[in-house]
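*Asks:* sequence and predicted structure, then a few things I'm wondering about:
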Amino acid sequence: MQIEVMEHFGIKKYFRDADFFETDTAKRLFRQLKKIIPEGQLIALTGVVGIGKTTYLEKIQKQLAAEKNVIVAKSLSVEKSKTNLTTLITALFYDVSGDNGYRVPKLGEKRERDLQELIKKSKKPVVLFCDEAHDLHHRTLTGLKRLMEVIHEGGGKLSIVLAGHPKLKNDLKSPTMEEVGYRTVTMSLDASQGILRDYIYWLLDKCTNDNVKPKDVIEDQAVDYLTEHLSTPLQVEQHLTLALEEAYKVGIKPINVDLLEETLSSRIDEIEPTLIRHGYNERVIAEQFRYRPSEIRKLFSGGLEPNRAKEMTAEMREAGLPI
């Protein structure tokens, strides 16, 4: 957002810099996580793109670390699609030992034995957080499940929190992942989508000057319009920013419904963006269902032969895709 736009509407900081908006769902999930993490569990925390998973994970990690009842570990690797079991085990060695220079054994058998002993000596449960876990290979997920068993056999407790798009939940339900999925506690943040009205007013309260009221920035009817057409906090931030910039250009204040109708994308609820928010882009769909990319593009654009489109839609819906 441009500085002159912020000054015009009395906005003192960017929306992305607002504090964490904690919903009742988020509070309930955190209470559950605090109870089951010390037990040594495999946990899947899922939510659509923009619901706030990463911010939520950061808050959980900070609170757990501050309470010091468990040791918090996480991988800092930015190439999540290339993250494997070795990468995650290395993160465990660094964070459990507290030494980023720890010499991690290269041989698998010694590596697992040393980690088993290290966690046992720590005398605390350990939790490993894996963000973007929908990108992890199924062999890595299976390896993590086995690693938890190894730690348990050595007298330690290791929990693993896998955070990712709803695709992660669907993957864990598939027959090929039965061994892991059956032992996974699954939680969803998507119930938070019903709080967008409260989120909008909270966001404006946090990011505007003390003398600015929400109605000075956006009309109540326009807030209603946003909550009817959007589904995540990230969408609110993006489209509210676009509306503010356009309102500044044309001299409208506060934002009204007519302006939102001009700026809100007409494609926001189409098949392609909906699937992407759930973790299914063209590549993922092609790999999972063995469709030709050209067929997928035609399906998205509405140009696919009707019978074939019906067949593909039925297959994807059966697999849990929101289509």
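*Replies:* Alright, I've got the coordinates. Numbers count the residues shown, from 1 in each chain.

*Asks:* all contacts plus neighbour counts: C-alpha atoms, from now on.
*Replies:* Noted.

*Asks:* just checking, Arg277 touches Val48?
*Replies:* Yes. Using C-alpha atoms under 8 Å, Arg277 and Val48 qualify as a contacting pair, with a distance of 5.3 Å.

*Asks:* these two: who's more crowded?
*Replies:* Val48 (23 against 19; other C-alpha atoms under 10 Å).

*Asks:* just the strands in the chain please.
*Replies:* Here the chain has its strands, by DSSP state E, at 42-46, 71-74, 126-130, 158-164, 184-188.

*Asks:* try this one side by side with the last:
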Amino acid sequence: MYRDRFGLKCKPFGNTPDPLFFYFSADHRQGLVTLSQGIHDRCGLMLLLGEVGTGKTNICYHLHNHEGYPSAYLNYPFLTEGEFLESVNKELGIPVGDGSRRRNRTELQDYLLRQQNKGKPVVVIVDEAHRLGIPILDEILILSNLQVADGHLLQIILAGQPLILDTLKQPRLQSLNQRIGLRYHLDRMDRANTIDYVCHRLAKAGCTNQSLFSPGALDTIWKKSHGTPRLINQLSERALNEAYRRGKKGVGRRQVRRVADAPLYQPLFAARPKHWSMRTAFAGTVMALFVGVSFGLWYFGLGSKYLPIMTGKLNKVTAERRTLIKKPIVVPQLAENREYEPGDGVVVEQEGTLPVVAYGEAPLQPDSQATELDPMAKPLSVADDLPDFDLGAIAWDENSDRSIAVLNDRIVHEGDFIGDVRVLQIKPNHVVLLRGNEHIIKKIHVEEREYTPETSDVSTIAEKEQAGVRDPEYNDQAEQTFSFAHYKPIIYFDYRTSNIATEAYEELDRLATIAALSPDYEIVIRGYTDNVGSTKYNKSLSKTRTQIVRNYLVGKGIDPEKIKTIGMGEKNPLLPNTTPEGRAVNRRVEIELVPVGDS
């Protein structure tokens, strides 16, 4: 272990907040002073902003551990209004009583008045505030109304990423936005603070060798991490391991570069534009995942505002032009990147590419040779001209780049080839193909569908029903056969985490809207994992992931009694766990709407 070689008493670069290692740059100190002054002045509602890993939680911990006032610290945003209020009271040591919101609010107000008489402010710190649902923010607005003549009874600090500013722009939250009396944004650290930060943590870990990290290593750490404390920790920790593994007496520039440029970590430490945004980068990553995963149509167009049009079954998958498949490499010291328990064998993953051509199809044609659908071309032939082609399913989106079809059990996009046949267009109920100079329409079999709204979403249908207007194709028979059998969203999770990806919230919001319009249906959430780690651990992790999704939906107004969660663990893998892409697909939560009582 590198601690003995380098004379360290403990690991200096852990990623969990530890008061022993707290380091405050000039910006952190100013933020702490500003928020402390806001508490003293009874400001009421305060906002602490910062990108991922900039040290918001450290400031929250410091404020929470202050002995001059009682405080509550909440870092789990997916709660109902009642659960949120109950958590605040429990953190402050207030009896919860019968659990009703009115009773808990009354108990809290009485407690605040008692503390006011003692001259003590009461502080509630909400971390990860950018993930709070509208109902919780409404509850926070109510709590911020508890005032006396000389100020607010409750001091509330919302700490989160700048994403929360977009949420606060909503007209419904205008009053809450206007009540925020103090705002502070944490920036990344400059070069000098980054070097001081590394040296501070080394000293706290017992290091007496002031040259353990060379000046070149410290400079490279700053350049690669861009002054983000969390990335500084990761890069420094890996560099120490690298130096130890290679028998070095200290960490030099080469060890830092080798770690930062490794394929496994390169996305973390890639060069960023001057106005680089974590939000933009994360959205791009999720979009790459959307394009890359070739299994199951990404469950019919994540983010589409229309219900998917699906028929048939998927028997096998051929992926083309995708970038998600990965090749396994063994890196023993990087075990935290997998779902595992101590002692398990660890396989981490390295990005690669899938082959352009699979199953012997013709190679993709250059754009210059692409043939577009010409209205003056030969009249379109009927689908029977290609009897050997089976159109199994369509997931149509108004954005043609997201439209997907299944032809001969293969997933295709517009522009793809199957042999010498090119997919020109994907429409709601047919595809247009090109073979030579001949255009062919291949229609989907309407009689196989259970529900085909085509260009009407659920809310539009409901509005028309209330107005007494019915679509010509939306007849009584279609109403009787309405089914959610093909609407089964999948939420994917990263290694060993239960965090919902930002891009998945759009689909969950859509699900909440559909569920709210369907009172006779309930939601069943099943969680799955890969097979890395013990069966018991994976079972627990899968259950935790379902609870995370459940709590978000409850926060959107769904009755918790109508949501059932099941942790399936390693069962029912979508792809074999023998490959990295298979494990990535298997780490998921599947959601299904079923008639009440059928679950």
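*Replies:* Nice, thanks for sending it over. None of the values given here were measured: they were computed from a predicted structure.

*Asks:* circling back: overlap in contacts of Arg277 and Val48 of structure 1?
*Replies:* His165 (C-alpha atoms under 8 Å, 6 or more residues apart in numbering).

*Asks:* okay, the strands of structure 1 in a markdown table with mean neighbour count and distance to Glu295 of structure 1 next?
*Replies:* Formatted as a markdown table, the strands of structure 1 follow (neighbours: other C-alpha atoms under 10 Å; distance: least, C-alpha to C-alpha, whole Å):
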| stretch | mean neighbour count | distance to Glu295 of structure 1 |
| --- | --- | --- |
| strand 42-46 | 24 | 28 |
| strand 71-74 | 22 | 39 |
| strand 126-130 | 25 | 33 |
| strand 158-164 | 25 | 27 |
| strand 184-188 | 18 | 31 |
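
*Asks:* okay, these in CSV with distance to Phe21 of structure 1 next?
*Replies:* Listed next are these as CSV, based on distance: least, C-alpha to C-alpha, whole Å:
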stretch, distance to Phe21 of structure 1
strand 42-46, 17
strand 71-74, 23
strand 126-130, 21
strand 158-164, 18
strand 184-188, 16
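
*Asks:* looking at those strands, which is nearest to Leu172 of structure 1?
*Replies:* With C-alpha to C-alpha, the closest approach to Leu172 of structure 1 among these belongs to strand 184-188: 8.1 Å.

*Asks:* quick one: the closest one to strand 42-46, angle?
*Replies:* If you take axes from the mean of the first three to the mean of the last three C-alpha atoms, to 10 degrees, strand 184-188 of structure 1 sits at 20 degrees to strand 42-46.

*Asks:* what's strand 184-188 of structure 1 in contact with?
*Replies:* So strand 184-188 of structure 1 is contacted by 29, 41-47, 169 (C-alpha under 8 Å, 6+ apart).

*Asks:* which one's the longest helix in structure 1?
*Replies:* In structure 1, with assignment by DSSP state H, the single longest helix is helix 233-250.

*Asks:* still on that earlier bit, which of the contacts of strand 184-188 of structure 1 sit farthest apart?
*Replies:* By the measure C-alpha to C-alpha, Gln41 and Gly47 form the most distant pair in the contacts of strand 184-188 of structure 1, at 19.4 Å.

*Asks:* of those two, who's got more company?
*Replies:* Gly47 (26 against 20).

*Asks:* can you tell me how far the more buried one is from Val127 of structure 1?
*Replies:* Using C-alpha to C-alpha, to the nearest Å, we find Gly47 of structure 1 at a distance of 20 Å from Val127 of structure 1.

*Asks:* now swap in Val223 of structure 1 and tell me
*Replies:* 40 Å.

*Asks:* again, but for Asp258 of structure 1
*Replies:* Relative to Val127 of structure 1, and taking C-alpha to C-alpha, Asp258 of structure 1 is found at 49 Å.

*Asks:* try Ala133 of structure 1
*Replies:* 15 Å.

*Asks:* repeat for Glu228 of structure 1
*Replies:* Taking C-alpha to C-alpha, one finds Glu228 of structure 1 at 38 Å from Val127 of structure 1.

*Asks:* name the single longest helix found in structure 2.
*Replies:* Longest helix in structure 2, counting residues (DSSP H): helix 535-555.

*Asks:* onto which residues of structure 1 does that helix map?
*Replies:* Using TM-score structural alignment, none of the residues of structure 1 align to helix 535-555 of structure 2.

*Asks:* name the helices or strands packed onto the following helix or strand past that helix?
*Replies:* Beyond helix 535-555 of structure 2 on the C-terminal side, the first helix or strand identified by DSSP states H and E is strand 563-569. Applying 3 or more C-alpha pairs under 8 Å, 6 or more residues apart in numbering; DSSP states H and E, one finds that strand 563-569 of structure 2 contacts strand 521-528, helix 535-555.

*Asks:* would JSON lines of the ones you listed with distance to Ala159 of structure 2 and mean neighbour count be doable?
*Replies:* Formatted as JSON lines, those follow (distance: least, C-alpha to C-alpha, whole Å; neighbours: other C-alpha atoms under 10 Å):
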{"stretch": "strand 521-528", "distance to Ala159 of structure 2": "29", "mean neighbour count": "24"}
{"stretch": "helix 535-555", "distance to Ala159 of structure 2": "19", "mean neighbour count": "21"}
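
*Asks:* which one of these lies closest to Thr353 of structure 2?
*Replies:* Minimum separation from Thr353 of structure 2 across these (C-alpha to C-alpha) falls at strand 521-528, 25.6 Å.

*Asks:* between helix 535-555 and the closest one, find me the angle.
*Replies:* 150 degrees.

*Asks:* what's strand 521-528 of structure 2 packed up against?
*Replies:* Going by 3+ C-alpha pairs under 8 Å, 6+ apart, strand 521-528 of structure 2 lies up against helix 505-516, helix 535-555, strand 563-569, strand 588-595.

*Asks:* the residue mapped onto Leu218 of structure 2 from structure 1 and Leu242 of structure 1, how far apart?
*Replies:* Aligned by TM-score structural alignment, Leu218 of structure 2 pairs with Val223 of structure 1. Distance, Val223 of structure 1 to Leu242 of structure 1, by C-alpha to C-alpha: 14 Å.

*Asks:* give me the more crowded residue out of the two.
*Replies:* In this view Val223 of structure 1 and Leu242 are compared by other C-alpha under 10 Å, and Val223 has more residues nearby, 23 against 15.

*Asks:* so what's the more buried one closest to, chain neighbours aside?
*Replies:* Nearest non-adjacent residue to Val223 of structure 1, counting by C-alpha to C-alpha, 6 or more residues apart in numbering: Arg197, 6.8 Å away.
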